[in-house]
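K.L.:
Kindly return the folded structure for what I paste below:
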Amino acid sequence: MNRGIRRRALAAVVLAVALLPACSARDSADVSVYGESVRARNAVVTDPDLPVPVLRPEVLAEVPHDPSAFTQGFEVHEGALYEGTGLAGRSQLREVDPATGEVRRSAPLPGRLFGEGITVVDDRIWQLTWQDGVVLEWDRATLTLRQEVPLEGEGWGLCFDGTRLVRSDGTDQLRFHDPVTFAETGSVAVTLDDEPVTQLNELECVDGQVWANVWQSDVLVRIDPASGRVTALVDAAGLLDQEQRSDANAVLNGIAALGDDEYLLTGKLWPVSFRVRFVE
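P.N.:
Next comes the predicted model:
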């Protein structure tokens, strides 16, 4: 496939996700709804000519990943990989060895909270919940819960840019929060070719840009948080063999910066993570 056709095809996938209503299937109980949503999105035809680069992940190494982990948050900090997992009554915060995938320690979320994105801020870890109306503040050294802070709206992805927290909520908005109090301080609408991009999920803040998984797709987008414009796309289709995907919920959802332009990518229920570099 030549580069122009590839770019238009991938843009169609992203805009299909952006232009159709969000599906509520974020739990394995909703696989049938999820499947209908994917089929509907695949039926959408758009063909924009976009002035953004289309990248692909060049695999450098594979690392084992717990195939039972419903990955929602993924971040490397000071040599440790922190992972937040979801599903009501099964959600955890974990510290993982980034080289081997071994879970070093873990802590369950209280009650039936549905865990979502995480990020490290100094000696703390913030962890979103999906629709429970709270965000959790953990002590990083002990993985003990410090407090629950009220959260308005849904929690999907979270990252820290060194000054502020950036949150996604499944819409086209990136929302900014104070890293100490979690008070919301502003927002920006995300667009691709002047169209809103929704279903923004797990986030990673890198060098002033925000990378986002587009839920229910094998696409990553790079966003300029000042303007909200998508500045690059990553086509990760085929990264994980379809035979290794345990069910319809086993979608790409996890990006952690490793430094030197390398990243660790994984997904919900994936048996492996991939150390990659993005190339054209």
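K.L.:
When you work out contacts or count neighbours from here on, use the C-alpha atoms and nothing else.
P.N.:
Noted.
K.L.:
quick one: Asp260 from Arg277, how far?
P.N.:
9 Å (CA to CA, to the nearest Å).
K.L.:
Looking at the two, which has the bigger crowd around it?
P.N.:
Arg277 (16 against 7; other CA atoms under 10 Å).
K.L.:
Identify each buried residue in whichever strand or helix holds the more buried one, please.
P.N.:
Taking DSSP states H and E as the criterion, Arg277 maps to strand 272-279. Across strand 272-279, burial judged by 16 or more other CA atoms under 10 Å covers Val272, Ser273, Phe274, Arg275, Val276, Arg277, Phe278.
K.L.:
if I read this right, the fifth one contacts Pro57, doesn't it?
P.N.:
Yes - when contacts are counted by CA atoms under 8 Å, Val276 is listed as touching Pro57 (5.6 Å).
K.L.:
Now do the buried residues in the strand with the most length in the chain.
P.N.:
Determined from DSSP state E, the single longest strand within the chain is strand 54-64. The neighbour-count check on strand 54-64 (16+ other CA under 10 Å) flags Val54, Leu55, Arg56, Pro57, Glu58, Val59, Glu62, Val63, Pro64 as buried.
K.L.:
residues contacting Ala189?
P.N.:
Going by CA atoms under 8 Å, 6 or more residues apart in numbering, Ala189 touches Asp172, Gln173, Leu174, Pro196, Ser227, Gly228.
K.L.:
how deep is the residue nearest to it when sequence neighbours are not counted tucked in, by neighbour count?
P.N.:
The spatial neighbour of Ala189 that comes closest, neighbours along the chain excluded (CA to CA, 6 or more residues apart in numbering), is Gln173 at 4.6 Å. Gln173 has 21 neighbours, counted by other CA under 10 Å.
K.L.:
quick one, what contacts Gln173?
P.N.:
Here Gln173 is in contact with Ser187, Val188, Ala189, Val190, Thr198 (CA under 8 Å, 6+ apart).
K.L.:
can you tell me how far it sits from Gly267?
P.N.:
Counting by CA to CA, the gap from Gln173 to Gly267 is 22 Å.
K.L.:
Please provide the structure for the following sequence as well, for comparison with the first:
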Amino acid sequence: MKTLKLLTYSALTVLLFSCGGANTPASSLFEIQITGKKAKFHQNETVNINLKNKKNKTINAITYTIDGEKVEVNNNKLVLDSKKVGNKTITAEVSYDDTTAKVSKKITVFAGTSPSIYTYEILNEYPHNPNYFTQGLEFYKDTLYESTGKREKSVLVKKDYKTGTIYKEHKLKDTQFGEGITILKDKIYHLTWQSNIGFVYDVNTFKEIDQFTYGKSREGWGFCNDGEKLYKSDGSEKIWTLNPDTLIEEDAIEVYTNSKKLIKINELEYVNGKIYANTWQSGQDVAVIIDPKSGVVEGIINFNGLKDKVTKTDDVDVLNGIAYNPTTKTFFVTGKNWDKMFEVNILKK
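P.N.:
Next up is the predicted model:
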């Protein structure tokens, strides 16, 4: 009896595979082919797309999607008008022989245009504590708040930006490495680097209101907000969108220029619908301007030369810290262990 069952099962298996049944891998039947077989494309580029029919199946219909969103393909032409740049998955759902199958192809969509180049003009110089390994810088109601890094030295301060006088200070635990901050509706949201924990404080008293852990983001780097949502960088090419009430990461963008993926996105500032971001270890003192909806790098700000104006010590490190003062409508920038903070205008070249 066992022998008969085994033979029956084997025969059924052979029948299923020979007829292209449910166990047949879709990739053995179909393959998505795109112009030049490359995996690097640009936003709004039109590409030739074709479905290779490896087993000459009778195809009834093909539906294409990009990251689950249906797209139109006319005469084998596909416009890559994805709202976001970065890694994408093109999927073809194929209806054939009274059944369906799905095959996918990974591509990377870069920005369609190169970023604009910006420079700066110095308006004022202010004192900055050279012991501050600056990680976050933000104005709130015309007062400057700063967070600093390094274990055993990480603090959050509220201060007079003109004199450097400290109004209030909160020290983190010695095991915690402070990172970016952002302030929304009288709450300070404060990241730590690798501890997988963030804090929420009352902006007036610095009393801790809440704690939160990170979701899919790997570390805590930069933080900013648009008045409704929080934006968090984690050292990768991603910037995550958080709900300020639940602190849940609800979405993410990937940051790309027209030619490269941008990683190590550090201190963030949201100004007039754009994210201004420092970049760590980029080789130059530059900041970038990012579209928070698409992830496209729209501008690069060349801050080279600022570091030459601070007192040279062994501790002086990279540019980091960018804040916008809505009262003066100017930017304030500094760096890790710099003894100066600069008020600047940003100018398009």
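K.L.:
TM-score for these two?
P.N.:
After superposition, the two chains reach a TM-score of 0.79 (TM-score structural alignment, normalised by the length of structure 1), with 232 aligned residues with a CA RMSD of 1.7 Å.
K.L.:
can you list the buried residues of strand 54-64 of structure 1 in CSV and add distance to Asp139 of structure 1?
P.N.:
Below are the buried residues of strand 54-64 of structure 1 laid out as CSV (distance: CA to CA, whole Å):
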residue, distance to Asp139 of structure 1
Val54, 39
Leu55, 37
Arg56, 36
Pro57, 33
Glu58, 35
Val59, 34
Glu62, 30
Val63, 27
Pro64, 26
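K.L.:
what angle sits between the strand holding Arg277 of structure 1 and strand 54-64?
P.N.:
Note on geometry: by axes from the mean of the first three to the mean of the last three CA atoms, to 10 degrees, strand 272-279 of structure 1 and strand 54-64 are set 150 degrees apart in direction.
K.L.:
Just name whatever secondary elements strand 272-279 of structure 1 is in contact with.
P.N.:
When contacts are defined as 3 or more CA pairs under 8 Å, 6 or more residues apart in numbering; DSSP states H and E, strand 272-279 of structure 1 packs onto strand 54-64, strand 262-267.
K.L.:
In JSON lines: these, plus distance to Gly162 of structure 1.
P.N.:
Shown next, in JSON lines, are these (distance: least, CA to CA, whole Å):
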{"stretch": "strand 54-64", "distance to Gly162 of structure 1": "26"}
{"stretch": "strand 262-267", "distance to Gly162 of structure 1": "18"}
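K.L.:
and Val135 of structure 1, which of those strands is closest to it?
P.N.:
strand 262-267 (22.2 Å; CA to CA).
K.L.:
and Trp193 of structure 2, what does it touch?
P.N.:
Applying CA under 8 Å, 6+ apart, the residues contacting Trp193 of structure 2 are Gln176, Phe177, Gly178, Glu179, Glu219, Gly220, Trp221.
K.L.:
For the counterpart of Ile117 of structure 2 in structure 1, which non-adjacent residue is closest in space?
P.N.:
Using TM-score structural alignment, the equivalent of Ile117 of structure 2 in structure 1 is Val54. Once flanking residues are discounted, Val54 of structure 1 sits nearest to Leu233: 4.9 Å by CA to CA, 6+ apart.
K.L.:
And the one you found, which helix or strand is it part of?
P.N.:
Per DSSP H and E: strand 230-235 holds Leu233 of structure 1.
K.L.:
Show me what counts as buried in the next helix or strand after that strand.
P.N.:
Counting by DSSP H and E, the next helix or strand C-terminal to strand 230-235 of structure 1 is strand 252-259. Of all the residues in strand 252-259 of structure 1, those buried under the rule 16+ other CA under 10 Å are Leu252, Asn253, Gly254, Ile255, Ala256, Ala257, Leu258.
K.L.:
circling back: and of the helices and strands packed on strand 272-279 of structure 1, who's closest to Asp161 of structure 1?
P.N.:
strand 262-267 (16.4 Å).
K.L.:
what helices or strands is that closest one leaning on?
P.N.:
Partner elements for strand 262-267 of structure 1 (3+ CA pairs under 8 Å, 6+ apart): strand 252-259, strand 272-279.
K.L.:
how much does that strand stray from structure 2?
P.N.:
Taken over the aligned residues, the distance from strand 262-267 of structure 1 to structure 2 averages 0.5 Å (mean CA distance after the TM-score superposition for structure 1).
K.L.:
Can you tell me what Thr213 of structure 2 aligns to in structure 1?
P.N.:
Counting by TM-score structural alignment, Thr213 of structure 2 corresponds to Pro150 in structure 1.
K.L.:
just to revisit the earlier point, list the contacts of the longest strand of structure 1.
P.N.:
Outside strand 54-64 of structure 1, the residues that touch it by CA under 8 Å, 6+ apart are 7, 10, 98-102, 232-236, 239, 271-280.
K.L.:
can you give me the angle it makes with strand 262-267?
P.N.:
Interaxial angle, strand 54-64 of structure 1 versus strand 262-267 (the same axes, to 10 degrees): 80 degrees.
K.L.:
Where in structure 2 does the helix or strand just after strand 54-64 of structure 1 fall?
P.N.:
Next in sequence after strand 54-64 of structure 1, counting helices and strands by DSSP H and E, comes strand 71-77. Strand 71-77 of structure 1 corresponds to residues 134-140 in structure 2, going by TM-score structural alignment.
K.L.:
mean shift of the matching stretch relative to structure 1?
P.N.:
Looks like 0.4 Å for stretch 134-140 of structure 2 (mean CA distance after the TM-score superposition for structure 1).
K.L.:
Centre of the chain to that stretch, how far?
P.N.:
19 Å (CA atoms, centre = their mean, to the nearest Å).
K.L.:
ok, residues contacting that stretch?
P.N.:
Outside of stretch 134-140 of structure 2, the residues within contact range by CA under 8 Å, 6+ apart are 144-149, 178-183, 221-223, 267-269, 320-325, 334-337.
K.L.:
Would you mark the buried spots in that stretch?
P.N.:
In stretch 134-140 of structure 2, counting by 16+ other CA under 10 Å, buried: Thr134, Gln135, Gly136, Leu137, Glu138, Phe139, Tyr140.
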